[in-house]
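Engineer: whatever this is, show me its structure:
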Amino acid sequence: MEWSFVVALVALAIGALAQRTVGMGFGLVVTPTMVLAVGPVEAVLVVNVFGIVACAMIIGRVWRDIDWRGLVWLVLPAIALTIPGILLAQASDADALKVAVGVLALVGVVVSAGFAKTERSLDGPPLRMASGALVGALNSSVGLGAPVIGMFAILSKWDHRVFAATMQPFWILLSLSTVVSRQLVAPGGAPPWEWWMWLVAIAPVLVGVLAGERIAARIDQAMARRAVIVFSLLSGIAVLVTGIVGLAS
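Structural biologist: Got it, this is the predicted structure:
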């Protein structure tokens, strides 16, 4: 078994733990590791496929807390912007796009975190549709839409238990859309794994979900919101650094 596959397994476990605990973070943890382990193009397929697996394992445990109406406002525009996001990535300098997105994401998260200290909140269909559309475009173009969904959660002061639950069907539907859209627009991109390696990789995802289940039961709203801010900032930094490294090479 290659070392790169072992590293990938560890990343999948940690990513699944973050996804269950915070409601986001799978892509943030797994994407950079998968880029190194299997390559940037192949990483997109692996992250989306196992993101679906992780969320599918979680969704039954949080079903009662899902905000289905809020989900519709977010996920429909996200799916609608998936193919335009792929086309944007193909038509522009990918690394320059990542730098721009990373800078905007960091500024947005910082401003949102400052807003969160006030008593006000922003929510409603227009903001949800705009957030969903931006997440869909960024997820399919640069591989990370977490900063935007994090900003929305912060601005709307969404109850964390409901947010974490609603993110499971959201990422399932968006990841499915991304996988299908990429195969239509840019076919291929699977890593050179044997069939049994795909099955083995499910195990660490399950371990991460079960570990996250215990942690999720012990964190309060304030801690959860801080975790969302941290994950959103780290996502923005990851995109920014990846873009800078790409431009410098």
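
Engineer: C-alpha from now on. contacts and neighbour counts both.
Structural biologist: Fine.

Engineer: for the host helix or strand of G60, packing partners?
Structural biologist: Assigned by DSSP states H and E, G60 belongs to helix 40-62. For helix 40-62, the packing partners by 3 or more CA pairs under 8 Å, 6 or more residues apart in numbering; DSSP states H and E come out as helix 3-22, helix 26-38, helix 160-185, helix 202-216.

Engineer: mind redoing it with 7 Å?
Structural biologist: helix 26-38, helix 160-185 (3 or more CA pairs under 7 Å, 6 or more residues apart in numbering; DSSP states H and E).

Engineer: ok, residues contacting the shortest one?
Structural biologist: Looking back up the chat, that one is helix 26-38. 4-5, 8, 11-12, 15-16, 18-19, 43, 47, 51, 144, 191, 235 (CA atoms under 7 Å, 6 or more residues apart in numbering).

Engineer: buried among these? Make that a PyMOL selection.
Structural biologist: Buried residues among the contacts of helix 26-38 (16 or more other CA atoms under 10 Å), as a PyMOL selection:
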select buried, resi 5+8+11+12+15+16+18+19+43+47+51+144+191+235
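
Engineer: so how far is W193 from V148?
Structural biologist: Remark: distance between V148 and W193 (CA to CA, to the nearest Å) = 32 Å.

Engineer: for the comparison step, fold the sequence that follows:
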Amino acid sequence: MTTAEFVVAILAVAVGALAQGSIGFGFGTLAAPVLAILDEDLVPGSVLVLGFTVAAYVAWSERGALDWFGIRWALVGRVIGSIAGAYAVSRLSHNALAVVLSLIVLVAVAISVSGWHVRPSPSTLVSAGALSGVMGTLTSVGGPPMALVYQREEAAKLRSTLAGFFLFGASLGIFTLFVSGEFGGTELVGGLMLLPGLVGGLVVSRFAHRWLDHGWTRPTVLAMSAAAAVILLVDAAT
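Structural biologist: Just a heads-up that it's a prediction; the model follows:
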């Protein structure tokens, strides 16, 4: 990686960390595609190292607002969704599935904008966790389903709960790669090299979420969810 590419990678990680620290998700959506273009060896191992780090920081810094009840049910769905996603990858068209999942997210955003919304309950959390697991397995973008369920909750609760959820997902991903021989020192060093961008993004996010907490968190969540779905649609079409 050249010096210019390294700077771009640092900036991509910073922007992803800023989004995740501010609204609870967005690191995979914003940083992972850029890092994959710059150096394919950074994906998924090094990205998971960074994702684990940012999730651990957010979950710990706002641990008092973390919804343990919600996480338990969402993780049940996450396991189911991850298994379903792995099966789908081996059996079905990746692009077709990405289009379907993206359209589901866009419909959910449209419904939310119209005023109707779901509340975090065992059934909705398992469903959102499962959809997130499928999306995460297929595309590395699993935030929107969970974010849409928590969009009307207190901002700190949204951020910390999503962080706890992603912390499990990143841990599972790293463990799976390690067992399969796809994660080692190279992936760890790759993630550590980009930590300055992560730290910078998280520092700025502390100021950003104070502003977003004054009524702007939900609109930002909806906009970010729609953007993630559109990005997946474009990627599937090209």
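
Engineer: so after superposing, what's the score?
Structural biologist: TM-score of the superposed chains, computed with TM-score structural alignment, normalised by the length of the second structure, equals 0.89; 237 aligned residues with a CA RMSD of 2.4 Å.

Engineer: returning to that earlier point: the more surrounded of V148 and W193 of the first structure?
Structural biologist: V148 (27 against 10; other CA atoms under 10 Å).

Engineer: residue contacts, the more buried one?
Structural biologist: Contacts of V148 of the first structure (CA under 7 Å, 6+ apart): 131, 135.

Engineer: corresponding residue for it in the second structure?
Structural biologist: Under the alignment (TM-score structural alignment), V148 of the first structure maps onto P145 of the second structure.

Engineer: ok so, going back, off-centre distance for the helix holding G60 of the first structure?
Structural biologist: Remark: helix 40-62 of the first structure is offset 9 Å from the chain centroid, using CA atoms, centre = their mean, to the nearest Å.

Engineer: now do that helix: everything it contacts.
Structural biologist: With CA under 7 Å, 6+ apart, helix 40-62 of the first structure has contacts from 16, 20, 26-27, 30-31, 34-35, 143, 165, 168-169, 171-172, 175, 179, 189-191, 205, 209.

Engineer: try it again at 6 Å.
Structural biologist: Residues outside helix 40-62 of the first structure that contact it (CA atoms under 6 Å, 6 or more residues apart in numbering): 16, 34-35, 165, 168, 172, 175, 189-191.

Engineer: dump the helices and strands packed on helix 40-62 of the first structure to CSV, plus distance to F231 of the first structure and mean neighbour count.
Structural biologist: Listed next are these as CSV, based on distance: least, CA to CA, whole Å; neighbours: other CA atoms under 10 Å:
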stretch, distance to F231 of the first structure, mean neighbour count
helix 26-38, 8, 23
helix 160-185, 13, 20
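
Engineer: how about those helices in a markdown table, adding distance to M129 of the first structure?
Structural biologist: Compiled in a markdown table, those are given as follows (distance: least, CA to CA, whole Å):
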| stretch | distance to M129 of the first structure |
| --- | --- |
| helix 26-38 | 21 |
| helix 160-185 | 13 |
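
Engineer: indicate which one of those helices is closest to L199 of the first structure.
Structural biologist: The closest of these to L199 of the first structure is helix 26-38. By CA to CA, the value is 16.7 Å.

Engineer: average offset between the closest one and the second structure?
Structural biologist: Superposing on the second structure places helix 26-38 of the first structure at an average distance of 1.3 Å from its equivalents, by mean CA distance after the TM-score superposition for the first structure.

Engineer: give me the buried positions along stretch 134-154 of the second structure.
Structural biologist: Buried, per 16+ other CA under 10 Å, within stretch 134-154 of the second structure: 134-153.

Engineer: hang on, the earlier thing: just the closest of the contacts of helix 40-62 of the first structure to A217 of the first structure, please.
Structural biologist: When the contacts of helix 40-62 of the first structure are compared against A217 of the first structure (criterion: CA to CA), the nearest one is A165, at 13.1 Å.

Engineer: hang on, isn't that closest one packed against I66?
Structural biologist: Yes. If you go by CA atoms under 6 Å, A165 of the first structure and I66 touch, sitting 5.1 Å apart.

Engineer: so G188 of the first structure: helix, strand or coil?
Structural biologist: Classification of G188 of the first structure using DSSP: H, G, I helix; E, B strand; the rest coil returns coil.
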